[in-house]
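> Here is the input, now give the coordinates:
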Amino acid sequence: MDSQDPVLVTEPRPGVLLITLHRPAVRNAINRPLAQAVDEALTRLDTDPSLTVGIITGAGGHFCSGMDLKVFPTEGVPLVADRGLAGLTRARIRKPLIAAVEGAAVAGGFELALACDLITAADNAFFALPEVARALVAAEGGAIRLPGRVPYHVAMEMLLTAAPLPAADAARYGLVNELTSPGQALSAALALAERVQAHSTDAVHVTKRIVQDTRGLDDHTAYTVQAPLSAPVFTSPAATEGSRAFTEKRPPVWQG
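This next block holds a predicted model:
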């Protein structure tokens, strides 16, 4: 296991970069060193051609309790340049990201999970955006992303009253992809990563890019944006291999 920073542990698995927030004494609250370490790990994920999927989880039975309020008065919000909280919430990460949530995913911690593409969660985990209780605002994606992920009135109750959302309810609303028994969120995330890895890397990356670039656009504009992204995929060697594998009733063999 490679410890790049006292507050972050990264562990490469075949094609997967496991990023573990490692400040368990404070439920993995984000300070500037942790924010910088996460940003560096995400850069590694996006630039290392041997890595195809990233998983973010937390040590000590919790995902993340958000920014470290003890140092907030002196350090402010631990943003990384224009990439947002911990270099993730406003970043455009090219490769798929999975959040594996145990225990609390609160405030900025929940916003990290919302910035991921897939979420697994233990059935005793919970999500919350309690910023209003601290005279703050969920400004790193909570107020922007959550109303599009769960019913509007559920999102507004969370945002305006600081009410927590149990993982079981989050799964019922479609916010969580897979609900697990306690301690198994990471195993479920690794299984999801393996399912993603079974497919063409280029097709996966382009699909994520299309979703990112067309969100909120009308259909006509969305197709216009999609065209130059998708066209190369249809003429790629991988597309030919995928078609041949289907015809020959065999698993595809992706190159590169």
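> For the rest of this, base every contact and every neighbour count on C-alpha atoms.
OK.
> Which parts of stretch 71-85 count as buried, going by neighbours?
Buried residues in stretch 71-85, defined by neighbour count with 16 or more other CA atoms under 10 Å: 77-80, 84-85.
> Count the neighbours of residue 6 for me.
12 (other CA atoms under 10 Å).
> Is it in contact with residue 21, as I believe?
No - the pair residue 6 / residue 21 is not scored as a contact, 9.8 Å apart, by CA atoms under 8 Å.
> Now the common contact residues for the two.
Overlap of the contact sets of residue 6 and residue 21 (by CA atoms under 8 Å, 6 or more residues apart in numbering) is empty.
> What about the closest residue to residue 51 other than its chain neighbours, how many residues nearby?
The shortest distance from residue 51 to any non-neighbouring residue, by CA to CA, 6 or more residues apart in numbering, is to residue 15 (4.2 Å). The tally of other residues near residue 15 (other CA under 10 Å) stands at 17.
> Spit out the contact partners of residue 98.
If you count contacts by CA under 8 Å, 6+ apart, residue 98 has them with 53-56, 113, 116-120, 189, 193.
> The same query, at a cut-off of 6 Å, please.
Going by CA atoms under 6 Å, 6 or more residues apart in numbering, residue 98 touches 55, 116-119.
> List the contacts of residue 97.
Counting by CA under 6 Å, 6+ apart, residue 97 touches 54-55, 116-117.
> so of those residues, which ones are in strands?
Members of these lying in strands (criterion: DSSP state E): 54-55.
> What remains of the contacts of residue 97 if I keep only buried residues?
When those are checked for burial by 16+ other CA under 10 Å, the buried set is 54-55, 116.
> from the residues you listed, which is closest to residue 251?
The nearest member of these to residue 251, counting by CA to CA, is residue 54 at 24.1 Å.
> Give me the distance between the residue lying closest to residue 80 once chain neighbours are set aside and residue 27.
With CA to CA, 6+ apart as the criterion, residue 80 has its nearest non-adjacent residue at 5.0 Å, and that residue is residue 87. Note on residue 87: its distance to residue 27, by CA to CA, to the nearest Å, is 19 Å.
> for comparison, sequence B:
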Amino acid sequence: MSEDPQQPAVLTERRDGVLVITINRPEVRNAVNGAVAQGIAEALDTLDADDELRAGILTGAGGFFCAGMDLGAFVKGESPWYGDRGFAGIAQRGARKPLIAAIEGFAVAGGFEIAIACDLIVAAEGAKLGIPEAKRSLVAAGGALLHLPKRMPYHVVMELALTGDPMPAERFHAYGVVNRLAPAGGALDAALDLAAAIAENGPLALAASKEIVQRQFDWTADEQWAKQGEISGPVFGSEDAKEGASAFKEKRDPVWRGR
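Alright, predicted model coming up:
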């Protein structure tokens, strides 16, 4: 099947405060070319800039997530990197707001690195995840070798990197890399449920909590409390914090204003 030039490489859809971002190149297993990198980067810009959007979901069309870099496009001179966001428009700088990867079928090579650039992962049972770059004498330089050792056992990361063999989503779930397993075909629905639970919470608190969790690895033990205070302090003094306390006391749903 040839690629339809009329179809965008990345689709976006708004669902109740959640932006669903879909890599839309099923004819090449959603491989990342320049258009995909730009499309994801622009979708993340939209997610972060729009106050009506509370969370995002990144998924793939055609029953699978992403096969990684489009080698054919790369050979022709296309770059799968975009601006300061890096590979696929996400690997080096993701979204400020919570972002969930919803994986069907497989997420391998750069596709898996896209997934781990998200904050949470929902995967269909039986989906395959891995970094097979070594099988092509390449290196998983899109973030996997930097991030995975912080998230799962060292020797398992070595097995992934040195054999290049994928592992089932169930094993990644056991290590805590995959947050939730879903029936085959149900990853997006499960991700929407997770996004809905996130979207109920205060947007300032979400952004601050995410920033603290991500940045703490760069802080020394002496810096941690002060750095956390710099980020969390404004949230405690916000209108939303007062609204959250008032809503709890009055037994009603809070109305967040993001300030």
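> What's the TM-score once they're superposed?
In this superposition the chains share a TM-score of 0.94, using TM-score structural alignment, normalised by the length of structure 1; 253 aligned residues with a CA RMSD of 1.6 Å.
> thinking again about what came up before, let me see the contact set for the alignment partner in structure 2 of the residue nearest to residue 51 of structure 1.
Aligning on TM-score structural alignment places residue 15 of structure 1 opposite residue 17 in structure 2. Contact partners of residue 17 of structure 2, counting by CA under 6 Å, 6+ apart, are 52-54.
> What subset of those is buried?
Among the contacts of residue 17 of structure 2, the ones that count as buried by 16+ other CA under 10 Å are 53-54.
> want to throw the contacts of residue 17 of structure 2 into TSV with secondary structure?
TSV is the format used below for the contacts of residue 17 of structure 2 (DSSP: H, G, I helix; E, B strand; the rest coil):
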residue	secondary structure
52	coil
53	coil
54	coil
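> Which of the contacts of residue 17 of structure 2 remain contacts when I look at structure 1?
Cross-checking these against structure 1 gives 52-54 as conserved contacts, using both residues aligned by TM-score structural alignment, their matches' CA atoms under 6 Å.
> How much space separates the residue nearest to the spatial centre of structure 2 from residue 51 of structure 2?
Central residue of structure 2 (CA atoms, centre = their mean): residue 118, 1.8 Å from the mean position. According to CA to CA, residue 118 of structure 2 stands 20 Å off from residue 51 of structure 2.
> ok, now residue 236 of structure 2?
Distance of residue 236 of structure 2 to residue 51 of structure 2, given as CA to CA: 19 Å.
> Then residue 117 of structure 2?
Counting by CA to CA, the gap from residue 117 of structure 2 to residue 51 of structure 2 is 22 Å.
> Residue 162 of structure 2 too?
43 Å.
> and the two? which has more neighbours close in?
Taking other CA under 10 Å, residue 162 of structure 2 and residue 51 do not tie; residue 162 has more neighbours (15 against 12).
> so what corresponds to that one in structure 1?
Using TM-score structural alignment, residue 162 of structure 2 pairs with residue 160 in structure 1.
> likewise residue 65 of structure 2?
The equivalent of residue 65 of structure 2 in structure 1 is residue 63 (alignment by TM-score structural alignment).
> Read off where stretch 100-110 of structure 2 ends up in structure 1.
Using TM-score structural alignment, stretch 100-110 of structure 2 pairs with 98-108 in structure 1.
> now stretch 141-148 of structure 2
Using TM-score structural alignment, stretch 141-148 of structure 2 corresponds to residues 139-146 of structure 1.
> who's in contact with the matching stretch?
By CA under 6 Å, 6+ apart, stretch 139-146 of structure 1 touches 89, 111, 155.
> Could I get the residues you listed in TSV, plus columns for secondary structure, neighbour count and distance to residue 39 of structure 1?
Listed next are the contacts of stretch 139-146 of structure 1 as TSV, based on DSSP: H, G, I helix; E, B strand; the rest coil; neighbours: other CA atoms under 10 Å; distance: CA to CA, whole Å:
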residue	secondary structure	neighbour count	distance to residue 39 of structure 1
89	coil	24	10
111	helix	28	15
155	helix	21	28
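> which stretches of the stretch 151-259 of structure 2 form strands?
Counting by DSSP state E, counting those that start in this stretch, the stretch 151-259 of structure 2 has strands at residues 167-168, 180-182.
> Please, where are all the helices along structure 2?
Ranges of helices within structure 2 are 34-49, 71-75, 110-116, 144-147, 154-163, 169-175, 187-199, 203-215, 224-236, 239-250, based on DSSP state H.
> Most tightly packed of the ones you listed?
Highest mean neighbour count of the helices of structure 2: helix 110-116, a mean of 27 (counted as mean count of other CA atoms under 10 Å).
> so how much does it differ from structure 1 once superposed?
Compared with structure 1 after fitting, helix 110-116 of structure 2 deviates on average by 0.4 Å (mean CA distance after the TM-score superposition for structure 1).
> what residues does that helix touch?
Helix 110-116 of structure 2 has contacts (CA under 6 Å, 6+ apart) with 66-69, 101, 142-144.
> 8 Å instead?
With CA under 8 Å, 6+ apart as the test, helix 110-116 of structure 2 has contacts from 31-32, 65-69, 88, 90-91, 101, 107, 121, 129-131, 140, 142-144, 147.
> Among those residues, which are located in strands?
Judged by DSSP E, the contacts of helix 110-116 of structure 2 include 101, 107, 121, 129-130 as members of strands.
> Let's have those in TSV, adding neighbour count and distance to residue 214 of structure 2.
Formatted as TSV, these follow (neighbours: other CA atoms under 10 Å; distance: CA to CA, whole Å):
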residue	neighbour count	distance to residue 214 of structure 2
101	30	17
107	31	23
121	26	16
129	28	23
130	26	23
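> Fine, thanks again, bye for now.
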